[in-house]
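>>> The following comprises the amino acid sequence and a computationally predicted model.
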Amino acid sequence: MTNSNEVHFKGKNFDFNLTETPIIYSILNLTPDSFYDGGVNTSIDQVLDRIETEMGYGAKTFELGGKSSKPHFDDISPDEEWQRVEPYLKAIQKRFPNIVLAIDSNTNSVIERALQSGIQIINDIDGFNSQAKLDLVQQYQPSVVTMFNGRNFDEQPTTLEDTMHSFFTGSINRLEQAGLQRENIVIDPGVGFSDRNTLEFDLIKMRYTKQMRQFGAPIMIAISQKSFAKRLFDAGSDERLIPTLLFEAYMTQLGGRIIRVHNVKETQELIKTYQIFKDILSD
């Protein structure tokens, strides 16, 4: 971090000071089968217009995804995954040359192609758990999001926090050994990523946001429209916005600073409300 009192997220051509204000990290799924917005972003022009609008609402980073990672997702070939992303990526970079872009992928060859194409942030749901990915990090020095994926662990409620602590300690250490600094490494508790997919695990992970501050790395809030709202309130996929915003506000209070979302305008309003609330509390 820049100093002991500040939290920054840094990468190639960007430096976001997260100390007082969270940032919006917009999700651009380019897949037909994503759990919430599959098949929505079907036109390049539509996506370009959406980015322009969301920039106006304050979005700082845009993440492209060419493969769904919802529970029991259908895997696809690396070539198909990249073919979904590449035409959008080229058009976005042409229209917005200074944009900060991420890719959501756990596929080695897709990550490599993304880095070769100038994408600055790699979001790996498997937490860079292979030497091949770490070698790519060492070669290209991107910023990263390393997520705790409960599907890769034998999760138990009584040991989950210890398992997450061990995971983040090890993942951050390996990424630093590959040449990254702490401000290049975003950590994500992985809400919604469990084979059991229970509300109990999701709530533990949300609460663990507070403990994650000990790592001194930027913390991601990635709960947008996820199914915890269904289990809490029997909310359908088009009824989860309010629970999403309420729990995002909660995790922001605990220390989350990068809010990964589908609903950018509403998240901007959340951040403004958070800042007003924080000012009231400090009076």
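Noted; the coordinates are in hand.

>>> rest of the way, CA atoms for contacts and neighbours
Noted.

>>> for the chain, what spans make up the strands?
Counting by DSSP state E, one finds strands in the chain at the ranges 8-11, 14-17, 23-29, 59-65, 101-104, 121-124, 143-147, 185-188, 220-221, 258-261.

>>> can you redo those strands as JSON lines with distance to T42?
Formatted as JSON lines, the entries for those read as follows, by distance: least, C-alpha to C-alpha, whole Å:
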{"stretch": "strand 8-11", "distance to T42": "29"}
{"stretch": "strand 14-17", "distance to T42": "29"}
{"stretch": "strand 23-29", "distance to T42": "10"}
{"stretch": "strand 59-65", "distance to T42": "13"}
{"stretch": "strand 101-104", "distance to T42": "17"}
{"stretch": "strand 121-124", "distance to T42": "22"}
{"stretch": "strand 143-147", "distance to T42": "26"}
{"stretch": "strand 185-188", "distance to T42": "28"}
{"stretch": "strand 220-221", "distance to T42": "26"}
{"stretch": "strand 258-261", "distance to T42": "19"}
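
>>> can those strands go into TSV with extra columns for distance to T267 and mean neighbour count?
Below are the strands of the chain laid out as TSV (distance: least, C-alpha to C-alpha, whole Å; neighbours: other C-alpha atoms under 10 Å):
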stretch	distance to T267	mean neighbour count
strand 8-11	19	22
strand 14-17	17	15
strand 23-29	7	25
strand 59-65	9	21
strand 101-104	19	24
strand 121-124	20	25
strand 143-147	20	26
strand 185-188	18	26
strand 220-221	12	26
strand 258-261	8	24
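
>>> Would you mark the buried spots in stretch 102-118?
Within stretch 102-118, the residues that qualify as buried by neighbour count (16 or more other C-alpha atoms under 10 Å) are 102-112, 114-115, 118.

>>> Could you tell me the end-to-end distance of it?
Length of stretch 102-118, first residue to last, C-alpha to C-alpha, to the nearest Å: 10 Å.

>>> what's the answer for stretch 4-18, then?
Across its full length, stretch 4-18 reaches 13 Å end to end, with C-alpha to C-alpha as the criterion.

>>> ok, now stretch 62-80?
The first-to-last residue distance of stretch 62-80 comes to 21 Å (C-alpha to C-alpha).

>>> structure B:
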Amino acid sequence: MPKGTKKTLNCRGRLIDLTTPVVMGILNVTPDSFYTGSRVSANADLVERAGQMLADGATFIDIGGYSTRPGANDISPAEEADRVLPAIEAVLRQYPNALISVDTFRAEVARQAVDAGASMVNDVAGGTLDPLMFETVAGLGVPYVLMHLRGNPKTMQSLSVYENLVVDVVDEIGVQLAKLRALGAKDVLLDPGFGFAKTPAQNFELLSQLNAFQQFDEPLLIGLSRKSTIWKTLNISADAALNGTTVLNTAALLKGASVLRVHDVREAVEAIKLSQRLNFF
């Protein structure tokens, strides 16, 4: 992690140390997320999966009820809340010390999730799809993941034309970060948005220049797990993309990632442990 980067997060009074990178496990309570292995349909299955992720070394569990894969169908805020709130409550009943992140771009769902016990808001839209999101998360006082996105899940793939990819993404994130800071938000993580309004070639370019985001001195959350950039490049399927995920996660660690958001927790934890022995951070 670069020297000036913030190294702690306050999660509902618990101070999380990011001096050594940590892992966020993905749990989707959706029927159509792009990777079938991340989907769970019953709370019992979800609790079991969450328990395994925690045992494997996950620091955070990211629960999402709205699929953001390209072309995903829209659902109402009420339906999204009906998916995520019981899931959050079920995990916390079994694992009361678990740190739950809610994956939503809707302010009202974020508020309800935090009321239900979530400790973080992970917004794939970086505040661009709900004008109340920034004010809401600043008031809630929980860490917030600010991701770069253009458009929405249905339109984003048509918005991948940039004058200068890295400069444009950095600038656009910077604008949103300034708004958050002006509202008093304390703990912000930045996510470049791999795969969101970006082609596979652009994702590789962005990863190779990840250190451009160090100017903000905020920790980086990186989500590359099993994405099409990997499996299209290797001519395989998402189900076969674990090895490629580990390779790119390791590259992200070398470039300063503080949080790896993944489907496969144990392998990501191992990548961190081995990278630490190489003095990556």
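Received the coordinates, thanks. This structure is a prediction, so every number in the text was calculated from the model and none was measured.

>>> Once they're superposed, tell me the TM-score.
Overall, the chain-to-chain superposition scores 0.90 on the TM-score scale (TM-score structural alignment, normalised by the length of the second structure); 274 aligned residues with a C-alpha RMSD of 2.2 Å.

>>> between the buried residues of stretch 102-118 of the first structure, which is nearest T163 of the first structure?
N106 (20.9 Å; C-alpha to C-alpha).

>>> so what's the nearest residue to the closest one once chain neighbours are set aside up against?
Residue nearest to N106 of the first structure in three dimensions, not counting chain neighbours: D124, with 5.0 Å by C-alpha to C-alpha, 6 or more residues apart in numbering. Under the criterion of C-alpha atoms under 8 Å, 6 or more residues apart in numbering, the contact partners of D124 of the first structure comprise 104-106, 144-147.

>>> cutoff 10 Å now
By C-alpha atoms under 10 Å, 6 or more residues apart in numbering, the residues touching D124 of the first structure are 103-108, 111, 133, 144-149.

>>> got it, and E248 of the first structure?
Contacts for E248 of the first structure (C-alpha under 10 Å, 6+ apart) come out as 206, 221-224, 242, 254, 256-257, 259-261, 267, 270-271.

>>> Now do the residue nearest to N106 of the first structure against F201 of the first structure, distance only.
Plainly put, D124 of the first structure is 20 Å away from F201 of the first structure if you go by C-alpha to C-alpha.

>>> got it, and G255 of the first structure?
When distances are taken as C-alpha to C-alpha, G255 of the first structure and F201 of the first structure turn out to be 19 Å apart.

>>> now swap in N149 of the first structure and tell me
On the measure of C-alpha to C-alpha, N149 of the first structure and F201 of the first structure end up 12 Å apart.

>>> Ok, G118 of the first structure next?
According to C-alpha to C-alpha, G118 of the first structure and F201 of the first structure sit 36 Å apart.

>>> what do you get for D49 of the first structure?
Shown here: D49 of the first structure relative to F201 of the first structure, a distance of 37 Å by C-alpha to C-alpha.

>>> T42 of the first structure too?
Distance of T42 of the first structure to F201 of the first structure, given as C-alpha to C-alpha: 34 Å.

>>> for stretch 36-51 of the first structure, which positions count as buried?
Within stretch 36-51 of the first structure, the residues scored as buried using 16+ other C-alpha under 10 Å are 36-37, 40-41, 44, 47-48, 51.

>>> gap between the two ends of that stretch?
The first residue of stretch 36-51 of the first structure is 18 Å away from its last residue (C-alpha to C-alpha).

>>> And stretch 127-143 of the first structure, by the same measure?
With C-alpha to C-alpha, one end of stretch 127-143 of the first structure sits 13 Å from the other.

>>> Counting neighbours, what do you get for the closest residue in space to R213 of the first structure that isn't next to it in sequence?
Leaving aside its sequence neighbours, R213 of the first structure sits nearest to G255 (C-alpha to C-alpha, 6+ apart; 6.6 Å). By other C-alpha atoms under 10 Å, 20 other residues sit near G255 of the first structure.

>>> Determine which residue in the second structure is aligned with G255 of the first structure, please.
Aligned by TM-score structural alignment, G255 of the first structure pairs with G256 of the second structure.

>>> and that match, what does it touch?
Under the criterion of C-alpha under 10 Å, 6+ apart, the neighbours of G256 of the second structure are 1-2, 5, 21, 210-211, 213-214, 219-222, 280-281.

>>> Taking these together, which two end up most distant?
The distance between the two most remote of the contacts of G256 of the second structure (C-alpha to C-alpha) is 17.2 Å, for F213 and F280.

>>> the more surrounded of these two?
Here F213 of the second structure and F280 are set side by side on neighbour count (other C-alpha under 10 Å), and the busier one is F213, at 23 against 15.

>>> Looks like that one contacts E172 (just checking).
No. Distance between F213 of the second structure and E172: 11.5 Å, which falls outside the contact criterion (C-alpha atoms under 10 Å).

>>> Touching both of the two, which residues are there?
The contact sets of F213 of the second structure and E172 overlap at V166 (C-alpha under 10 Å, 6+ apart).

>>> one step back: relative to N184 of the first structure, which of the contacts of D124 of the first structure is nearest.
Minimum separation from N184 of the first structure among these (C-alpha to C-alpha) is found for V144, which lies at 6.4 Å.

>>> wait, what's in contact with the closest one?
Contacts of V144 of the first structure were listed using C-alpha under 10 Å, 6+ apart, and they are 9-11, 102-103, 120-124, 127-128, 137, 175, 180, 183-187.
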